[in-house]
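> here's a sequence, model it:
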Amino acid sequence: MPLARPSLSARVVAFALALAVFGLDQWSKLYFNGHYQYGEVRPVIDGFFNFTLLYNPGAAFSFLADAGGWQKYLFAALAFAVSGWLAWNIARGRFSPLMNWAGGLIIGGAIGNVVDRLIHGHVIDFIQLYCRDWYYPAFNLADTAICIGALLMVIDSFRQPADGRRQE
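Model (predicted):
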């Protein structure tokens, strides 16, 4: 049985989602970078959640943060490659509707962080979660969108039959 292609409007929605994530991410980073001093912490929910301004020259959890600068080009190339692959597959109608949403979230988040790397040389982070003396590494809206997109991809993978055909 041939697979039904997602409608053009479903694919446009995925790209609109990517654009919305990118825009909201960049706006939030401009706000925090302009209204906070580096390292400043403002409690939002005492004992759990702060806003702070931190810079991450590396990747997740500051991976390769001390590598000397070349890593920003590696991470930019990876983000462009993954985003390009996702965009190509969304445009060609090769993904399920859930996978289109996942792709839109990941594209918007990845490009948002690439813009930071290329303009500032680091990613701007401002969300800090903690419990007592334990602190989760600071992150931003782009990171959140990428993680949600990855989770949706995992969920979508469980919905696929063993022969690889999408369920509609």
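> from here on, contacts and neighbour counts on C-alpha atoms
OK.
> count of neighbours near A14?
Look at A14: counted by other CA atoms under 10 Å, it has 25 neighbours.
> now for the helix or strand containing it, which elements pack on it?
Mapping A14 onto the secondary structure by DSSP states H and E places it in helix 8-35. For helix 8-35, the elements it packs on are strand 49-56, helix 71-91, helix 97-120, strand 123-131, helix 141-158, judged by 3 or more CA pairs under 8 Å, 6 or more residues apart in numbering; DSSP states H and E.
> before we compare anything, build this one as well:
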Amino acid sequence: MTLFSQTGWRFWWLILLLLIADQVTKQVVIHNMQLFDSISVVPFFNITYVRNYGAAFSFLSDAGGWQRWFFTLIAVGVSMVIAVWLGRLPRQQVKLSLALSLVLAGAIGNLVDRSIYGYVIDFLHVFYQDWHYPAFNIADSAICIGAALLIWDSFTNKAEAKHD
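Just a heads-up that it's a prediction; the model follows:
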């Protein structure tokens, strides 16, 4: 029990919660919508079912299929590194533990899709008039929030260390 309560793994419950939320919402989309169907929620947000065969912002989505295995290997490698890192982090490093937990949850969520389907299911679609942000999902959101926390932690940790 020490691994989970005294290390960065103390946020295991958040990782599990995000994985479940990510996979359940993706299943709701694929079982209730046809590919490219769009449901208007508010004037700047739709639920739009798309498939992403590439990485962020559909990077390499039309590369011919090899990218599935490339991104799968990257996700597995990154997930393993983060898992070990979390196990070595002391309980006091809350921001870093939270950030890494979010990134790990997102990486695993998209890894599940890529492993099962060969693509990632995206459905959250933000837009304004003719401008459209690429569709994303809960896993992508967790990764982005985690990355932002990593950046914040990298600046505040130095400042906090100077005050100690």
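> work out the TM-score between the chains.
The TM-score (TM-score structural alignment, normalised by the length of structure 2) is 0.90; 161 aligned residues with a CA RMSD of 2.3 Å.
> before we move on, the earlier item: buried set for the helix holding A14 of structure 1?
In terms of neighbour count (16 or more other CA atoms under 10 Å), helix 8-35 of structure 1 has its buried residues at 10-11, 13-26, 28-29, 32-33.
> with stretch 74-94 of structure 2 instead?
Within stretch 74-94 of structure 2, the residues that qualify as buried by neighbour count (16+ other CA under 10 Å) are A75, S79, I82, A83, L86, G87, L89, P90, R91, V94.
> how about stretch 35-55 of structure 2?
For stretch 35-55 of structure 2, burial by neighbour count (16+ other CA under 10 Å) applies to S38, F45, N46, I47, T48, Y49, V50, R51, N52, Y53, G54.
> mind checking the end-to-end distance for it?
Looking at stretch 35-55 of structure 2, the gap from its leading to its trailing residue is 19 Å under the measure CA to CA, to the nearest Å.
> distance between that stretch and the chain's centre?
In terms of CA atoms, centre = their mean, to the nearest Å, the centre of stretch 35-55 of structure 2 is set 17 Å apart from its chain centre.
> what residues does that stretch touch?
By CA atoms under 8 Å, 6 or more residues apart in numbering, the surrounding residues in contact with stretch 35-55 of structure 2 are 29-30, 33-34, 58, 60-62, 67-68, 71, 118-128, 135.
> go again using 10 Å as the cut-off
Contacts to stretch 35-55 of structure 2, defined as CA atoms under 10 Å, 6 or more residues apart in numbering, come from residues 26, 29-30, 32-34, 58-68, 70-71, 110, 113-114, 117-129, 131-132, 134-136.
> list the contacts of the corresponding residue of structure 2 for S157 of structure 1.
S157 of structure 1 maps onto S154 of structure 2 when the alignment is built from TM-score structural alignment. For S154 of structure 2, the residues meeting the contact criterion (CA under 10 Å, 6+ apart) are K95, L96, A148.
> repeat the analysis, applying 7 Å as the threshold.
Residues counted as contacts of S154 of structure 2 (CA atoms under 7 Å, 6 or more residues apart in numbering): none.
> now A91 of structure 1
When contacts are counted by CA under 7 Å, 6+ apart, A91 of structure 1 touches R11.
> what's the answer for W9 of structure 2, then?
By CA under 7 Å, 6+ apart, the contact list for W9 of structure 2 reads L3, L86, G87.
> tell me the one of the residues you listed nearest A142 of structure 2?
Of all these, A142 of structure 2 sits closest to L86, with 16.3 Å by CA to CA.
> the closest one matches what in structure 1?
Across the two structures, L86 of structure 2 finds its equivalent in I90 of structure 1, going by TM-score structural alignment.
> same question, L98 of structure 2
Superposed on structure 1 with TM-score structural alignment, L98 of structure 2 falls opposite W101.
> surely its match is in contact with A14?
Yes - here W101 of structure 1 lies in contact with A14, judged by CA atoms under 7 Å, at a distance of 5.4 Å.
> right, and Y135 of structure 1 touches I127 too?
No - with contact defined as CA under 7 Å, Y135 of structure 1 and I127 do not form a contacting pair (10.9 Å).
> of these two, who's got more company?
When Y135 of structure 1 and I127 are compared on other CA under 10 Å, the one with more neighbours turns out to be I127, at 20 against 12.
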